[in-house]
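S.K.: Structure, please.
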Amino acid sequence: MADGETPIFPALGAMAPDFDMPASRGRQVSLASMRGRPFILYFYPKANTPGCTTEACGFQEALAALGGTGIPVIGVSRDPMKAIESFADKQGLDFPLASDVTGAVTESYGVWGEKRLYGRTYMGIERATFLIDAEGRLVRAWRNVKVPGHVAEVMQAARAAA
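M.R.: Okay, here's the model as predicted:
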């Protein structure tokens, strides 16, 4: 990497990029508020789409198992709060879904970028998940996530980190 060039995404073992965002059900989520406990931060492209619904419902179902480890889950998209609230209500999601409408958080985690679908190029969120420890350091990262089996893999890593 050249001098002055920033990494595409935070390195494992580094401090997680800071965040403070509004979240579903009138909550606010921030890195500072999560200090003292490990947590899962996952990024999804768009509320109420098939892959994002499957992933969110997978995390919701896993909450009972994760609850035993004390590891909370936070989902993040660039959707406005109205769309996020609708998604959370429709799917019965208890964990916070945060709104990064400015894109600052998705960019700081290196998950905003060029995507391709059916020959079309556009900017969007890469589906990614980060396991962050109690000190706020990145312990594990899953990039370009494929939904099937992903939640189970994250849960296994979260249990090991607890």
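S.K.: Please make it C-alpha for all contacts and neighbour counts, starting now.
M.R.: Fine.
S.K.: element containing Glu107?
M.R.: helix 104-108 (DSSP states H and E).
S.K.: Against which helices or strands is that helix packed?
M.R.: Helix 104-108 is packed against no helix or strand, with contacts defined by 3 or more C-alpha pairs under 8 Å, 6 or more residues apart in numbering; DSSP states H and E.
S.K.: How far away from the center of its chain is the helix or strand that it is followed by?
M.R.: Following helix 104-108 in sequence order, the next helix or strand is strand 112-117 (DSSP H and E). Centroid displacement of strand 112-117 relative to its chain, using C-alpha atoms, centre = their mean, to the nearest Å, is 17 Å.
S.K.: Over to stretch 56-66?
M.R.: 14 Å.
S.K.: what's in contact with that stretch?
M.R.: Here stretch 56-66 makes contact (C-alpha atoms under 8 Å, 6 or more residues apart in numbering) with 72-73, 75, 91, 93-95, 151, 155, 158-159.
S.K.: Among the residues you listed, name the buried ones.
M.R.: Buried residues within those, counting neighbours by 16 or more other C-alpha atoms under 10 Å: 72-73, 75, 93, 95, 151, 155, 158.
S.K.: Might you specify the subset of the residues you listed located within strands?
M.R.: Using DSSP state E, the subset of those located in strands is 73, 75.
S.K.: farthest-separated two in the buried ones among the contacts of stretch 56-66?
M.R.: Spanning the widest gap among the buried ones among the contacts of stretch 56-66 are Leu93 and Ala158, at 19.6 Å by C-alpha to C-alpha.
S.K.: Also this sequence, please, to line up against the first:
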Amino acid sequence: MTDQARLSPGDTAPDFTLTDDAGAEVSLAGLRGGKVIVYFYPAAMTPGCTKQACDFTETLASFEAEGYTVLGISPDKPEKLARFREKETLGITLLSDPDKAVMGAYGAFGEKKMYGKVVQGVIRSTFVVGEDGTLTLAQYNVKATGHVAKLRRDLGLE
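M.R.: All right, here's what the predicted structure looks like:
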């Protein structure tokens, strides 16, 4: 169904610098030495994406206690991400990838099935980047609901 490259554990995480909802630049290289959860979602303020962002926010303190930074990336503009943060009282870092270049580098944009049709779009995906910049986890086509709990189990945090 999809022909873009998929990343796997052990691969070097593609570096990026993106703008957050407050207009500041955030780079993956700047977080080297720490563990980073990078998740891609289709659109701010939609039901599934809101559920996922709220789940990450609710468990953020426990992720941070284990040394993780959480970055949510969507194609939304920073202004929309700021409204999303304010409306849902989100604590995670929200980054804007309007040209979808970072999504493409991670294999998180391309063909997917939606309501039985093949469309081009954001593939809901989650990656865990180790302190050395390599991927320790790469998950594609994750579900919005229940994903954060599953991720915590996969990381041995529960």
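S.K.: Quick one: the helices in the second structure, in order.
M.R.: Ranges of helices within the second structure are 47-58, 60-65, 78-88, 101-105, 147-154, based on DSSP state H.
S.K.: got those helices as a markdown table, with distance to Lys113 of the second structure columns?
M.R.: A markdown table is the format used below for those (distance: least, C-alpha to C-alpha, whole Å):
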| stretch | distance to Lys113 of the second structure |
| --- | --- |
| helix 47-58 | 16 |
| helix 60-65 | 30 |
| helix 78-88 | 25 |
| helix 101-105 | 17 |
| helix 147-154 | 19 |
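S.K.: Tell me which of the ones you listed lies nearest to Val128 of the second structure.
M.R.: Taking the helices of the second structure one by one with C-alpha to C-alpha, helix 147-154 is closest: 9.6 Å.
S.K.: helices or strands next to that closest one in the packing?
M.R.: Other helices and strands packing on helix 147-154 of the second structure, by 3+ C-alpha pairs under 8 Å, 6+ apart, are helix 47-58.
S.K.: corresponding residues in the first structure for the helix it packs on?
M.R.: The alignment of helix 47-58 of the second structure onto the first structure (TM-score structural alignment) spans residues 50-61.
S.K.: now stretch 5-12 of the second structure
M.R.: So stretch 5-12 of the second structure sits over residues 8-15 in the first structure, by TM-score structural alignment.
S.K.: Looks like Gly36 of the first structure contacts Glu135 (just checking).
M.R.: Yes: counting by C-alpha atoms under 8 Å, Gly36 of the first structure does reach Glu135; the two are 6.2 Å apart.
S.K.: Those two: which is more packed in?
M.R.: Neighbour count, other C-alpha atoms under 10 Å: between Gly36 of the first structure and Glu135, Glu135 has more, with 15 against 11.
S.K.: In space, not sequence, find me the middle residue of the second structure.
M.R.: For the second structure, Tyr39 is the residue whose C-alpha lies nearest the centre (C-alpha atoms, centre = their mean; 1.2 Å).
S.K.: what's near enough to touch the closest residue to that one other than its chain neighbours?
M.R.: Sequence neighbours aside, Thr126 is the residue nearest to Tyr39 of the second structure in space, at 4.2 Å (criterion: C-alpha to C-alpha, 6 or more residues apart in numbering). By C-alpha under 8 Å, 6+ apart, the residues touching Thr126 of the second structure are 37-40, 137-140, 142.
S.K.: ok, 10 Å please
M.R.: Applying C-alpha atoms under 10 Å, 6 or more residues apart in numbering, we find Thr126 of the second structure in contact with 37-41, 71-72, 106, 108, 137-142, 147-148, 151.
S.K.: Give me the aligned partner of Gln91 of the first structure over in the second structure.
M.R.: Aligned partner of Gln91 of the first structure by TM-score structural alignment: Glu88.
S.K.: Would you quantify the distance from the equivalent of Gly30 of the second structure over in the first structure to Trp112 of the first structure?
M.R.: Under the alignment (TM-score structural alignment), Gly30 of the second structure maps onto Ser33 of the first structure. Separation of Ser33 of the first structure from Trp112 of the first structure (C-alpha to C-alpha, to the nearest Å) stands at 24 Å.
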